[in-house]
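**Student:** Mind folding the following:
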Amino acid sequence: MTVLITGSRGQVGSAVRDRLQSGGHALRAASSRPDGPEVVELVLSKPETFAPALRGVSQVFLYAEPDGVREFVRTAEAEGVEHVVLMSSSAVLAPDAESHPLARTHLLVERALEESGLTVTVLRPGAFAGNALAWSHAIGRGQPVQLAYPDAHVAAVHGDDLADLAYAALTGHWLAGGTYTLSGGESLTFREQLGIIGGLLGREVVVETITRAEAEEQLAAYLPPAAVTALLDLWADSTAGPAPIDDTTMTLLGTPPRTFEQWARENLTAFAAQSALR
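**Tutor:** Here you go, the predicted model:
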């Protein structure tokens, strides 16, 4: 069994790769910018890279990228791939997923795989704990964190939990072939997450509430307008109450889900440029 890992430099992809290596499984890492003989080129907008990357592969860990995905799926079938574990998103469950800028990408990939003859495991996480790294610049410099919706609730999932689930699916666990909406094990507001980070740093992290228009202007530097609107709408809706707790490593693997505090401890140096760690 050889497993192809796409997005092998990403947080979850690299963690899946590490688990497979530790377990003695044959694997092949893929990247749009291969940096060594053990990494093959795979670019979904370049179909000529598909067959060399997939040759001899029985399973694929795949990130949701719609460009070229139907040709990728056809090539995977032709090369004898049997099983794909897809990193999708719970955004596909939105009623407007067809046009939703945060959902459409994942939905197109899910559909391409559904229409194939491959066994497919779909992991649909919601918010990632790692999204908190967006605050590291301000926190590290002792500046307020500016948020339009500081009391939006999220049940953020730790990237290592996703890696554990993907690894289980790739190595014969019963969850292979299913579709799972995933979350962390606790609902916290952004304000509460920042309080946890501040507590670990030993100082207050100031939260400054800004207007939606101000938030739109800030996010426009990184995201297209439709994505900015969708993200702010999501956060606005999430102020209504605790985020739902979906499937976790506890319900699927019998192991406690990692907490946001654990993630924050593991990544504290990202926030601590001007702070003494406890």
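
**Student:** all contacts plus neighbour counts: C-alpha atoms, from now on.
**Tutor:** OK.

**Student:** what distance separates the start and the end of stretch 242-251?
**Tutor:** 19 Å (C-alpha to C-alpha, to the nearest Å).

**Student:** State the distance from residue 168 to residue 16.
**Tutor:** In terms of C-alpha to C-alpha, residue 168 sits 10 Å off from residue 16.

**Student:** The two: who's more crowded?
**Tutor:** residue 16 (25 against 19; other C-alpha atoms under 10 Å).

**Student:** does the more buried one really touch residue 163, like I thought?
**Tutor:** Yes: when contacts are counted by C-alpha atoms under 8 Å, residue 16 is listed as touching residue 163 (5.1 Å).

**Student:** so residue 113 touches residue 73, yeah?
**Tutor:** Yes: counting by C-alpha under 8 Å, residue 73 is a contact partner of residue 113 at 6.9 Å.

**Student:** Next, the second sequence, to be compared with the first:
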Amino acid sequence: MTTLVTGARGAVATELIALLRRRGLPVRPASRQPVDSSIATCDLSDPATFPAALAGVTSVFLYAEPSHIDAFVKEATAAGVEHIVLLSSSSVLAPDAQASPLAKSHLDVERAVTAAPVRGTLLRPGTFAGNALAWSWPVKAGNPVSLPFPNSSNDPIHEADIAEAAAAVLTDPALAGRPYWLTGPESITFAEQIAILSHVTGTDIAIKNVTREEWKAEMADYIPEAFADSLLDWWQSNDGVPAEITTDLERLIGRPGRTFATWAADHVGDFTG
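**Tutor:** Sure, this is the predicted structure:
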């Protein structure tokens, strides 16, 4: 009953692999660029890597890469895969999801998975708490964090909680075959997250209020313009509006999710090293 875990070097996959192994379950970590022979090659943008990665696999933890999703699903079905757990995004729930580049990429993968003759489970997390790592560079350099909408609210979820949710649906058939909207336990603004990081690191972290265009210019080397506009639109829509918090995560893992303060304490080294 081997589980293929794609994106093995990612934060969620790393936690999931460790969880499954602690439970004595066979796991095949896979990555586009394996660092050693313990990780299989599975480049979701290269269908030639699919057959070997899927051979003998019964379940898959899948990252949402749309470029060859139909080929992946077809190969998984032929290989005898019984269950695909997709790491999607709650952005697919927005009314304009089809028009948003960020949401559409996840939506396209969801549609391929749910149309397949294989059981599909959709995990739709909101904001990853790990997105705050983008602030680590200015924080370590002693510079202010640029924010276009400091009072925009989000629902940060710890990567370890997403991994626990994935482990739950992979190991309990009664939980499989449906979508889950996963949020952290609290609605919190970017400014409040910065304040928590200031407290945890013992550093006075300033906020620099910037315009949309200024932020896009700062991020131009890292985020394509269409995706940057989608993010900015989303943050603007949540400016001063509390994020909706769901109970799906607690239902899956049996406890409330970890707070952003817990995530910050777990990652303090990323902001002070």
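
**Student:** Tell me who's in contact with the residue sitting furthest away from the middle of structure 2.
**Tutor:** The C-alpha centroid of structure 2 is most remote from residue 204, which lies 28.6 Å away (C-alpha atoms, centre = their mean). Residues in contact with residue 204 of structure 2, defined by C-alpha atoms under 8 Å, 6 or more residues apart in numbering, are residue 198.

**Student:** In three-state terms, label it for me.
**Tutor:** coil (DSSP: H, G, I helix; E, B strand; the rest coil).

**Student:** Look up how far residue 138 of structure 2 lies from it.
**Tutor:** 12 Å.

**Student:** Check residue 64 of structure 2 too.
**Tutor:** 29 Å.

**Student:** More neighbours: which of the two?
**Tutor:** Ranked by neighbour count (other C-alpha under 10 Å), residue 64 of structure 2 and residue 138 place residue 64 first, with 20 against 15.

**Student:** could you list every residue that touches the spatially most central residue of structure 1?
**Tutor:** Centroid-nearest residue in structure 1, with C-alpha atoms, centre = their mean: residue 128, separated by 6.0 Å. Residues in contact with residue 128 of structure 1 (C-alpha under 8 Å, 6+ apart) are 156, 157, 158, 159.

**Student:** Just list the residues touching the last one, thanks.
**Tutor:** Applying C-alpha under 8 Å, 6+ apart, we find residue 159 of structure 1 in contact with 11, 12, 128, 129, 130.

**Student:** Run through the helices of structure 2 in chain order.
**Tutor:** Ranges of helices within structure 2 are 11-22, 50-54, 69-79, 101-115, 136-141, 159-171, 190-201, 212-219, 225-237, 248-253, 260-266, 268-272, based on DSSP state H.

**Student:** Identify the residue of structure 2 aligned to residue 43 of structure 1.
**Tutor:** Mapped onto structure 2 by TM-score structural alignment, residue 43 of structure 1 lines up with residue 43.

**Student:** Quick check: the gap between the nearest residue to that match once chain neighbours are set aside and residue 128 of structure 2.
**Tutor:** Setting aside the residues directly before and after it, residue 43 of structure 2 is nearest to residue 32 in space (C-alpha to C-alpha, 6 or more residues apart in numbering), at 4.1 Å. Here the criterion is C-alpha to C-alpha. By it, residue 32 of structure 2 lies 22 Å from residue 128 of structure 2.
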